[in-house]
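**Q** Turn this into a model:
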Amino acid sequence: MTNFKTPRTIIATPNAPAAIGTYSQAVNANGTVYLSGQIGLDPKTGEMVDGIDAQIVQVFENLKAVTEAAGGSLSHIVKLNVFLTDLGNFAKVNETMAKYFSEPYPARAAVGVASLPRGAQVEADAVMVL
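**A** Sure, this is the predicted structure:
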């Protein structure tokens, strides 16, 4: 069996919340960037922003900061996963997402979950191709 090692670069930026566990903000593997989940933490204070609307905006701002640190932009995202503690907020995610993305939109999944870290109401992760 051959042991292949994929070159990878760890992406980190102070413009998004620092990793709070055993993970990186993002990893670039041969031009495909895997972005870790972002919740509505303000990177300046480390505190959760108030309310679902503000959390959705902050999630996209955090993803935007990581994509830019990796040398791309939100338009380079090909797959987006959104996790919601209340699927009743799905329309709010769509409304806010339309302010950050334009057609053609990335592939996306939206999943209802029981809970998220730090009491977040929404989290999103993504895959970006440079």
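**Q** For the rest of this, base every contact and every neighbour count on C-alpha atoms.
**A** Noted.
**Q** need the strands for this structure, in chain order.
**A** Listed in chain order, the strands of the chain (DSSP state E) span 8-11, 26-29, 32-38, 77-84, 107-112, 122-129.
**Q** how about those in a markdown table, adding mean neighbour count and distance to Phe90?
**A** A markdown table is the format used below for the strands of the chain (neighbours: other C-alpha atoms under 10 Å; distance: least, C-alpha to C-alpha, whole Å):
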| stretch | mean neighbour count | distance to Phe90 |
| --- | --- | --- |
| strand 8-11 | 15 | 29 |
| strand 26-29 | 20 | 25 |
| strand 32-38 | 22 | 17 |
| strand 77-84 | 20 | 8 |
| strand 107-112 | 13 | 8 |
| strand 122-129 | 22 | 10 |
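**Q** Tabulate those (CSV), appending distance to Glu95.
**A** As requested, those are exported to CSV (distance: least, C-alpha to C-alpha, whole Å):
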stretch, distance to Glu95
strand 8-11, 28
strand 26-29, 26
strand 32-38, 18
strand 77-84, 14
strand 107-112, 14
strand 122-129, 14
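**Q** To check against the first, give me the structure of this:
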Amino acid sequence: MSNEHPYPPAFRSDDLVSVSGRLGLTESGALVPGGFDAECPQAFANLDAALRSVGASRADVVKVVVYLIDIADRDRLNRVYEEFFAEPRPARTCVGVASLPYGGAVEVEALARVRDA
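**A** This next block holds a predicted model:
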């Protein structure tokens, strides 16, 4: 994904990883077509990529915050969340917002703790 922003997709400090908000963008920086149903899985795929970029994985995630422009999408979010994370799933907060960058429908951020192998 194109990163023209003054912050990294993810930042690691020792065993703590913070992932900046991930939208449903393609590598070219455009929203995937198809609205929420396409953007949500793409946002989680982008979360995965950001985690990997700093040596973490979805299994390391302890907290997720999801921003939705339509809180009615929460049930569809839950389905994607259940497919993305294995049990035990991380804690999650879901917040309804007025708008998101690029006109996105969903944005996902995460906090992870990388355990030594």
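**Q** care to give me the TM-score?
**A** Once superposed, chain against chain, the TM-score is 0.92 (TM-score structural alignment, normalised by the length of the second structure); 113 aligned residues with a C-alpha RMSD of 0.9 Å.
**Q** ok so, going back, among the strands of the first structure, which comes closest to Ile20 of the first structure?
**A** strand 32-38 (10.9 Å; C-alpha to C-alpha).
**Q** mean shift between the helix ranked longest in the first structure and the second structure?
**A** Secondary structure of the first structure per DSSP state H: the longest helix is helix 52-69. When the second structure is overlaid, helix 52-69 of the first structure sits 0.6 Å from its aligned residues on average, using mean C-alpha distance after the TM-score superposition for the first structure.
**Q** Identify each buried residue in that helix, please.
**A** For helix 52-69 of the first structure, a neighbour-count test (16 or more other C-alpha atoms under 10 Å) marks 52-53, 55-69 as buried.
**Q** So what touches that helix?
**A** 11-13, 15-17, 25-26, 35, 38-43, 48-49, 73-74, 89, 92-93, 96-97, 100, 120-125, 128 (C-alpha atoms under 8 Å, 6 or more residues apart in numbering).
**Q** Cys94 of the second structure contacts Asp70, correct?
**A** No: counting by C-alpha atoms under 8 Å, Cys94 of the second structure sits too far from Asp70 to count as a contact (10.8 Å).
**Q** what do we get in the first structure for Val62 of the second structure?
**A** Alignment note (TM-score structural alignment): Val62 of the second structure maps to Val78 of the first structure.
**Q** cool, Ser53 of the second structure as well?
**A** Mapped onto the first structure by TM-score structural alignment, Ser53 of the second structure lines up with Ala69.
**Q** so stretch 120-127 of the first structure corresponds to what in the second structure?
**A** Mapped onto the second structure using TM-score structural alignment, stretch 120-127 of the first structure covers residues 104-111.
**Q** cool, and stretch 24-32 of the first structure?
**A** Counting by TM-score structural alignment, stretch 24-32 of the first structure corresponds to 8-16 in the second structure.
**Q** roughly how far is that stretch from the heart of the chain?
**A** Distance of stretch 8-16 of the second structure from its chain centroid, counting by C-alpha atoms, centre = their mean, to the nearest Å, is 14 Å.
**Q** and if you look at stretch 20-35 of the second structure?
**A** 11 Å.
**Q** Mind listing what's buried along that stretch?
**A** By 16+ other C-alpha under 10 Å, the buried positions in stretch 20-35 of the second structure come out as 20-26, 31-32.
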